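1. Fold the following for me, if possible:
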Amino acid sequence: MNSALITGANRSIGLETAKQLSEKGLFVYLGSRNLENGEEVVKELNEKGFQNIRAIEIDVTNPDSILKAKKIVENEQGKLDILINNAGILGVNPQTAAETSIKDIQNVFDTNFFGVISVTQAFLDLLKKSESPRISNITSGLGSLTLHSDPNWKYYHVKGAAYGPSKSALNAYTIVLAYELRDLPFKVNVIDPGYTATDFNGHSGPGSVESAASFIVKHTLTDENGQTGQYFSNDIEDETGISPW
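-> Below is the predicted model:
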């Protein structure tokens, strides 16, 4: 049975992604910064028939927490097939470029950017033991510099000095990572689940968590001919779902 680790998976899109991967026969590590919260969620899932999901404590901003989680996966699975870097924070609002403090911006980057790098680097050796390793970094349309520069884009006026830039940086890192792993069977992509109604945005998005998770699963469970180093968005209205960088 292939295994997957999803960070920040105790609610919203991450949780739904865990459920959908479980239904497809994967063993899923449901990453939660607070283990008790994660275990409570898994208990509820077990009662609904999900038996191949396990809560695992992982705080992406804490190196010791990441290493502990890695050791658990290594001891139980010996490898990791899928890593979905989903944990993220919005940060304080408003996020004006002129007034948002460096501390507030760094706080967002610590989770959304540096946290992803820390988790990815820690689990890379376990992923290399998989026959078809996948790394999906969950991004946002707000990370697209091309769209943010287009006054005709429907979210053109949704600007911020912390969250969007953290996702732009994540996108750039993913391009480099995909390039470095290009000669191995890795598929490394950034996936924007679209503007989804979640606690993250006060349920203001038009999309559902089911659609968002389905999009993530679709572009994660790809075969050997799948694309790598790409930017997929659930808000792009064409067959490819490819977003401009």
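2. From now on I want contacts and neighbour counts done on CA atoms only, so please keep to that.
-> Noted.
3. helices or strands up against the lengthiest helix in the chain?
-> The residue-count maximum for a helix in the chain (DSSP state H) belongs to helix 163-180. If contacts are counted by 3 or more Cα pairs under 8 Å, 6 or more residues apart in numbering; DSSP states H and E, helix 163-180 sits against helix 102-109, strand 187-192.
4. Could you look over those and pick the most buried one?
-> strand 187-192 (a mean of 28; mean count of other Cα atoms under 10 Å).
5. Any chance of JSON lines for the helices and strands packed on helix 163-180, columns distance to Tyr173?
-> Listed next are those as JSON lines, based on distance: least, Cα to Cα, whole Å:
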{"stretch": "helix 102-109", "distance to Tyr173": "13"}
{"stretch": "strand 187-192", "distance to Tyr173": "10"}
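6. For Glu76, which of the ones you listed is the nearest?
-> When the helices and strands packed on helix 163-180 are compared for distance to Glu76 using Cα to Cα, the nearest one is strand 187-192, at 23.6 Å.
7. Which residues are in contact with the most centrally placed residue in the chain?
-> For the chain, the residue nearest the mean C-alpha position is Asn86 (2.5 Å; Cα atoms, centre = their mean). Asn86 sits next to Ile6, Thr7, Gly8, Ala9, Gly14, Asn137, Ile138 when contact means Cα atoms under 8 Å, 6 or more residues apart in numbering.
8. can you count the residues close to the residue nearest to the first one when sequence neighbours are not counted?
-> The shortest distance from Ile6 to any non-neighbouring residue, by Cα to Cα, 6 or more residues apart in numbering, is to Ile84 (4.7 Å). By the measure other Cα atoms under 10 Å, the count of residues near Ile84 is 29.
9. ranges for the helices of the protein?
-> For the chain, the helices defined by DSSP H occupy 12-23, 35-47, 63-77, 102-109, 115-127, 145-148, 163-180, 209-220.
10. Output those in JSON lines; the columns should cover distance to Val188.
-> Converted to JSON lines, those look like this (distance: least, Cα to Cα, whole Å):
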{"stretch": "helix 12-23", "distance to Val188": "17"}
{"stretch": "helix 35-47", "distance to Val188": "26"}
{"stretch": "helix 63-77", "distance to Val188": "19"}
{"stretch": "helix 102-109", "distance to Val188": "20"}
{"stretch": "helix 115-127", "distance to Val188": "11"}
{"stretch": "helix 145-148", "distance to Val188": "20"}
{"stretch": "helix 163-180", "distance to Val188": "5"}
{"stretch": "helix 209-220", "distance to Val188": "9"}
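11. this one as well, want them side by side:
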Amino acid sequence: MKKIAIVTGANRGLGLATSEALAQRGFKVLMAMRNPDKAQKQINSLKMKDLDVVPMKLDLASEKSINDFVEQVRRDYGFVDVLVNNAGILIDSEDGGNGSVLKTKAATIQKTFTTNTVGPFLLTQKIFPLMRQEGYGRIVNVSSGMAQLSTPQSASAAYRLSKTALNMVTNLFASEVQGADICVNSVSPGWVRTDMGGPNADRSIEQGIKGILWAATLPKGGPNGGFYRDGEPLPW
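-> Below you'll find the model as predicted:
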């Protein structure tokens, strides 16, 4: 039986590349995204490569959407081996808060947290039992170097706060493993040339997914509850 991997934000960038790479490794990949119909071209491209991918609707800003998604996964598959919480938004520039924390609005923080932190928390909370019942799971929270408390930070306050909190989500769920072969880790892909990262970023998408794939395919006894880039530990 094929292993099942869920990748959120799978319609583009790191999520799309991660989905393709996992499918190439033999996974059935459930590609979760807000608008599957708009990603038909990408889905068709992967299927033409004979890759086992399934587009599924998921809006992390909606608890009902998360519940519906998990129920469909439970009904259709019954288990999950890998969860990559990749979907995220960076909207600080919309209210001028990209340049100064003094301009960041509460609404921007709330909207960012809903998608970047609360959504992944709820999805993990509901998928985790499907892993624990099988005694196996790999959960990858795509975080950012912009979340590191050990490094002085400025600007993009909402995004930074949400990703720092996502690292705590990793910490919390890592403590729930309780002897099962489940690894929960945060991964920073670095500054990657995606729609979010922009054309001037210093890393390719291929470089960005390296650490994600590493954390998604860790061997038994692999690290749990850490923060990594390219498989190397990062200070929190």
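12. what TM-score do we get after superposing?
-> After superposition, the two chains reach a TM-score of 0.93 (TM-score structural alignment, normalised by the length of structure 2), with 231 aligned residues with a Cα RMSD of 1.5 Å.
13. one step back: what's the average distance for the longest helix of structure 1 when superposed on structure 2?
-> Superposed on structure 2, helix 163-180 of structure 1 shows a mean distance of 1.1 Å to its aligned residues (mean Cα distance after the TM-score superposition for structure 1).
14. Quick check: buried residues in that helix?
-> Going by neighbour count (16 or more other Cα atoms under 10 Å), the buried part of helix 163-180 of structure 1 is 163-171, 173-175, 177-178.
15. Quick check: the residue sitting furthest away from the middle of structure 2 vs Met146 of structure 2, distance?
-> Distance from the C-alpha centroid of structure 2, by Cα atoms, centre = their mean, peaks at Leu102 (28.8 Å). In this view, Leu102 of structure 2 and Met146 of structure 2 are 18 Å apart by Cα to Cα, to the nearest Å.
16. Equivalent analysis for Gln207 of structure 2, please.
-> Distance, Gln207 of structure 2 to Met146 of structure 2, by Cα to Cα: 18 Å.
17. For the two, work out which one has more neighbours and name it.
-> Applying other Cα under 10 Å to Gln207 of structure 2 and Met146 shows that Met146 carries more neighbours, namely 22 against 17.
18. picking that back up, out of the helices of structure 1, which is closest to Ser243 of structure 1?
-> Ranking those by proximity to Ser243 of structure 1 (Cα to Cα) places helix 145-148 first, at 8.8 Å.
19. Just name whatever secondary elements that closest one is in contact with.
-> With contacts defined as 3+ Cα pairs under 8 Å, 6+ apart, helix 145-148 of structure 1 has no helix or strand neighbours.
20. buried sites along it?
-> Neighbour-count burial for helix 145-148 of structure 1 flags Leu147, His148 (criterion: 16+ other Cα under 10 Å).
21. and what of stretch 114-122 of structure 1?
-> Within stretch 114-122 of structure 1, the residues that count as buried by 16+ other Cα under 10 Å are Phe114, Gly115, Val116, Ile117, Ser118, Val119, Thr120, Ala122.
22. can you tell me which two in these are farthest apart?
-> Within those, Phe114 and Ala122 form the most distant pair, 12.2 Å apart (Cα to Cα).
23. Dump the buried residues of helix 163-180 of structure 1 into a markdown table; add distance to Asn34 of structure 1 as well.
-> Shown next, in a markdown table, are the buried residues of helix 163-180 of structure 1 (distance: Cα to Cα, whole Å):
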| residue | distance to Asn34 of structure 1 |
| --- | --- |
| Tyr163 | 23 |
| Gly164 | 26 |
| Pro165 | 27 |
| Ser166 | 23 |
| Lys167 | 24 |
| Ser168 | 27 |
| Ala169 | 26 |
| Leu170 | 24 |
| Asn171 | 27 |
| Tyr173 | 27 |
| Thr174 | 27 |
| Ile175 | 31 |
| Leu177 | 29 |
| Ala178 | 30 |
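24. Isn't Glu39 of structure 1 up against Glu57?
-> No: if you go by Cα atoms under 8 Å, Glu39 of structure 1 and Glu57 don't touch, sitting 9.3 Å apart.
25. who has more neighbours, these two?
-> Glu57 (23 against 20).
26. The aligned residue in structure 2 for the more buried one: what's it in contact with?
-> Correspondence of Glu57 of structure 1 to structure 2, assessed by TM-score structural alignment: Lys57. Applying Cα under 8 Å, 6+ apart, we find Lys57 of structure 2 in contact with Ala32, Met33, Arg34, Asn35, Pro36, Ser65, Phe69.
27. Map Asp195 of structure 2 across to structure 1 for me.
-> Match for Asp195 of structure 2 (TM-score structural alignment): Asp199.
28. How about Pro219 of structure 2?
-> Alignment note (TM-score structural alignment): Pro219 of structure 2 maps to Asp223 of structure 1.
29. can you tell me how far its match sits from Phe200 of structure 1?
-> For Asp223 of structure 1, the distance to Phe200 of structure 1 equals 31 Å [Cα to Cα].
30. which one of the two has more residues nearby?
-> Neighbours per residue (other Cα under 10 Å) separate Asp223 of structure 1 from Phe200, with Phe200 holding more: 14 against 11.
31. Show the contacting residues for the more buried one.
-> Shown in contact with Phe200 of structure 1 (Cα under 8 Å, 6+ apart): Ile89, Leu90.
32. ok, Ala174 of structure 2 to Gly211 of structure 2 distance?
-> Ala174 of structure 2 is 18 Å from Gly211 of structure 2, by Cα to Cα.
33. Repeat that for Ser100 of structure 2.
-> Ser100 of structure 2 sits 30 Å away from Gly211 of structure 2 when distances are taken as Cα to Cα.
34. and if you look at Leu166 of structure 2?
-> In this view, Leu166 of structure 2 and Gly211 of structure 2 are 17 Å apart by Cα to Cα.
35. cool, and Lys28 of structure 2?
-> Lys28 of structure 2 is 20 Å from Gly211 of structure 2, where distance means Cα to Cα.
36. which of the two has more neighbours?
-> Shown here are Lys28 of structure 2 and Gly211; by other Cα under 10 Å, Gly211 has more neighbours (23 against 20).
37. Pull the contacting residues for the more buried one.
-> Contacts for Gly211 of structure 2 (Cα under 8 Å, 6+ apart) come out as Val187, Ser188, Pro189, Tyr228, Arg229, Asp230, Gly231.
38. and of those, the nearest to Ser19 of structure 2?
-> Of all the contacts of Gly211 of structure 2, the one with the least separation from Ser19 of structure 2 (Cα to Cα) is Pro189, at 15.1 Å.
39. All good on my end, thank you.
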